[in-house]
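Novice: how does the following fold in three dimensions:
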Amino acid sequence: MLIDSHCHLDRLKTAPDQASLQEIIAAAKARDIAYFLCVNVRQQGFTDMKQKMAAFDEVFLSAGVHPLDVQDGLNIDEVEQFARDEKVIAIGETGLDYFYANETKALQQQCFEQQIALAVKVEKPLIIHTRDAREDTINFLKQGNADRVGGVLHCFTESWEMAKEALDLGFYISVSGIVTFKNAGDLRNVIRKVPKDRLLVETDSPYLAPVPHRGKENQPAFVRDVAEFVAELRGEKYPDLAQYTTENFFNLFKDAARLTGR
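Specialist: You can find the predicted model right below:
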């Protein structure tokens, strides 16, 4: 089986209601995707996300504020309340994005520090978004003792040097459909080097649909395409990659393992 380790099921335009969301999940299960991590990006959106996912035991949740949404505010006490929900297995999506929002750099850093501290406090791993902020991202993780809880650099597009620093902190690297794009040569070289026990696969649905689904709204079912591509890229068999990335998911997100009895 496979796990979509990072998706935004609550943001799918093709699934505006429970019936259509059930169809999306069923389509993924038909391709051997058994579990999903639905990732929170706005504090104000957590309650709605939780309600939409309440009927699906196979969907885990995170709680956090994306660096491109920090301007909407961060009440860390409320995020902590969300984080203590049984289905919440991680803190994030948090991090730094100087590419799209360099003007909020200071606020991003403040919110990132708070969420790292929260992750350590509640003992849940971090989901990290980073763009054009390699040095600061690693430095804040080190300063915040993020190695105590670990986490994942999701939708990874950075250098091997950054990947290595994250791996040294006990973090995982997650690869999305970007790796299938024609201009992803440098990223492919990085993904070839990531140790088997630190690799995850994701869609980041509804964004970044992989080849051969470019132009469509991304769906969790498409994580199978990502996994098959990565297996070939690394010279591995798809069933082996599916098995070890699933094991990696449960090793990182221990509350998910508890919820599934693994």
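Novice: only C-alpha atoms from now on, for both contacts and neighbour counts.
Specialist: OK.
Novice: mind checking how far residue 9 is from residue 49?
Specialist: Here the distance between residue 9 and residue 49 works out to 8 Å (C-alpha to C-alpha, to the nearest Å).
Novice: who has more neighbours, these two?
Specialist: Set residue 9 next to residue 49 and count neighbours by other C-alpha atoms under 10 Å: residue 9 wins out with 27 against 20.
Novice: show me the contacts for that one.
Specialist: With contacts defined as C-alpha atoms under 8 Å, 6 or more residues apart in numbering, the neighbours of residue 9 are 15, 21, 38, 205-206.
Novice: now residue 225
Specialist: 177, 210-211.
Novice: ok, back up a step: just the buried residues from the contacts of residue 9, in ChimeraX please.
Specialist: Here is the ChimeraX command that picks out the buried ones among the contacts of residue 9, judged by 16 or more other C-alpha atoms under 10 Å:
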select :15,21,38,205,206
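Novice: just the ones in helices from the contacts of residue 225, please.
Specialist: When the contacts of residue 225 are checked against helices (DSSP state H), there are no matches.
Novice: okay, and the closest residue to residue 152 other than its chain neighbours sits in which element?
Specialist: Nearest in space to residue 152, with sequence neighbours left out and distances taken as C-alpha to C-alpha, 6 or more residues apart in numbering, is residue 172 at 4.5 Å. According to DSSP states H and E, residue 172 maps onto strand 171-175.
Novice: check the gap between the residue minimising distance to the centre of the chain and residue 203 for me.
Specialist: Among the residues of the chain, the smallest C-alpha distance to the mean C-alpha position (C-alpha atoms, centre = their mean) belongs to residue 6, namely 3.6 Å. Here residue 6 is placed at a distance of 6 Å from residue 203 (C-alpha to C-alpha).
Novice: ok, the spatially closest residue to residue 214 that is not a sequence neighbour to residue 248 distance?
Specialist: For residue 214, the nearest residue in space outside its immediate sequence neighbours is residue 208; the separation is 7.6 Å by C-alpha to C-alpha, 6+ apart. Computed with C-alpha to C-alpha, the distance linking residue 208 and residue 248 is 23 Å.
Novice: would you do the same for the sequence below? I want to compare the two.
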Amino acid sequence: MYIDTHVHLNADQYDEDIQEVIDRALEAKVSKMVVIGFDRKTIERAMKLAEDYSFIYAVIGWHPVDAIDCTEEDLQWIEELAAHEKVVGIGEMGLDYYWDKSPKDVQQAVFRKQIRLAQKVNLPIIIHNRDATEDVLRILQEEEAYLTGGIMHCFGGSVETARQCIDMNFMISLGGPVTFKNAVKPKEVATEIPLEYLLIETDAPYLAPHPHRGKRNEPALVTLVAEEIARLKGISIEQVARETTNNANNFFRLND
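Specialist: Alright, predicted model coming up:
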């Protein structure tokens, strides 16, 4: 069995065939999926999916690209929804310096507020980091994010950075890029970081793994991520599936 720990089944790209996508995931032995909501529309959709399917869970938060649109009312709403039994984390939150829709200071302020919110509701945090590693790590340290712990989603940093994150009580999640032929850092991380700290994800509909790169991604393809990690580590895919599933169940407290 596999768990896709980060998927956007609430995206418009699945409007026409969501049930078929879910069915293919189940056929591929993806037993649980964690759907990420990161603004009003996607949070509402994530909550509905979590309520409609026993094996789907929700993570809710505000994406750094859209931080400029985040209001105190939005954060209050997220805090209220966090009490729902199917909400298992807060995010994706963080910093994105690639896109310039939201100024850096606004992103950082909304990031800090969400870390504090997560601490208040006692849920782990899911981190989005693009071109902002130094500031992400600094803010996580300053806000004592180790208290909740979290996941470095679709991790693309170095082995050294991965170890810094693990020291702060964070898991490392690998997605489709680990299968890309030119993806040096994700492959190094998959090789060097012990399996007990790894999770797998698709980030679907984005970042489809090789040989589907450039096409719409879906949770069934998380098996290709596991396959590549197994190849890099020289272990069986069964072991990767078993251990990453155990990691996800324990991290999100899905066995409680």
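Novice: that older thread, how about the residue nearest to residue 214 of structure 1, what's its match in structure 2?
Specialist: Across the two structures, residue 208 of structure 1 finds its equivalent in residue 207 of structure 2, going by TM-score structural alignment.
Novice: I'd say its match and residue 217 touch.
Specialist: Yes - under the contact definition of C-alpha atoms under 8 Å, residue 207 of structure 2 touches residue 217, with a separation of 6.5 Å.
Novice: between these two, who's got more neighbours?
Specialist: Neighbours of residue 207 of structure 2 and residue 217, each counted by other C-alpha under 10 Å, are more numerous for residue 217; the result is 23 against 20.
Novice: would that one count as being in a strand?
Specialist: No - read with DSSP: H, G, I helix; E, B strand; the rest coil, residue 217 of structure 2 is coil and lies in no strand.
Novice: report the contact partners of it.
Specialist: Residues counted as contacts of residue 217 of structure 2 (C-alpha under 8 Å, 6+ apart) are 202-209.
Novice: mean shift between the one helix or strand residue 161 of structure 1 maps to and structure 2?
Specialist: Secondary structure here is read from DSSP H and E; on that basis residue 161 of structure 1 sits in helix 160-168. With mean C-alpha distance after the TM-score superposition for structure 1, helix 160-168 of structure 1 departs from structure 2 by a mean of 1.0 Å once superposed.
Novice: wait, what's in contact with residue 93 of structure 2?
Specialist: Counting by C-alpha under 8 Å, 6+ apart, residue 93 of structure 2 touches 38, 61-64, 111, 114, 125-128.
Novice: actually residue 61 of structure 2, not the one I typed
Specialist: If you count contacts by C-alpha under 8 Å, 6+ apart, residue 61 of structure 2 has them with 37-39, 43, 78, 90-93, 114.
Novice: and the gap between the aligned partner of it in structure 1 and residue 70 of structure 1?
Specialist: Alignment of residue 61 of structure 2 against structure 1 is given by TM-score structural alignment, with residue 64 as its counterpart. When distance is defined by C-alpha to C-alpha, residue 64 of structure 1 is 10 Å away from residue 70 of structure 1.
Novice: same check on residue 24 of structure 1?
Specialist: Distance from residue 24 of structure 1 to residue 70 of structure 1, counting by C-alpha to C-alpha: 30 Å.
Novice: just the helices in the stretch 151-256 of structure 2 please.
Specialist: Listed from the start of the chain, the stretch 151-256 of structure 2 has helices (DSSP state H, counting those that start in this stretch) covering 159-167, 184-192, 222-233, 237-252.
Novice: nearest to residue 102 of structure 2, out of those?
Specialist: Evaluated with C-alpha to C-alpha, those place helix 159-167 nearest to residue 102 of structure 2, the distance being 24.9 Å.
Novice: tell me the buried residues in the closest one?
Specialist: Of the residues in helix 159-167 of structure 2, 159, 161-163, 165-166 count as buried by neighbour count, 16+ other C-alpha under 10 Å.
Novice: repeat for stretch 247-262 of structure 1
Specialist: Taking 16+ other C-alpha under 10 Å as the criterion, stretch 247-262 of structure 1 shows 247-250, 252-256 as buried.
Novice: the alignment partner in structure 1 of residue 33 of structure 2: how many residues sit nearby?
Specialist: Under the alignment (TM-score structural alignment), residue 33 of structure 2 maps onto residue 36 of structure 1. The number of residues packed near residue 36 of structure 1 is 24, by other C-alpha under 10 Å.
Novice: for residue 18 of structure 2, give me its contacts.
Specialist: Shown in contact with residue 18 of structure 2 (C-alpha under 8 Å, 6+ apart): residue 9.
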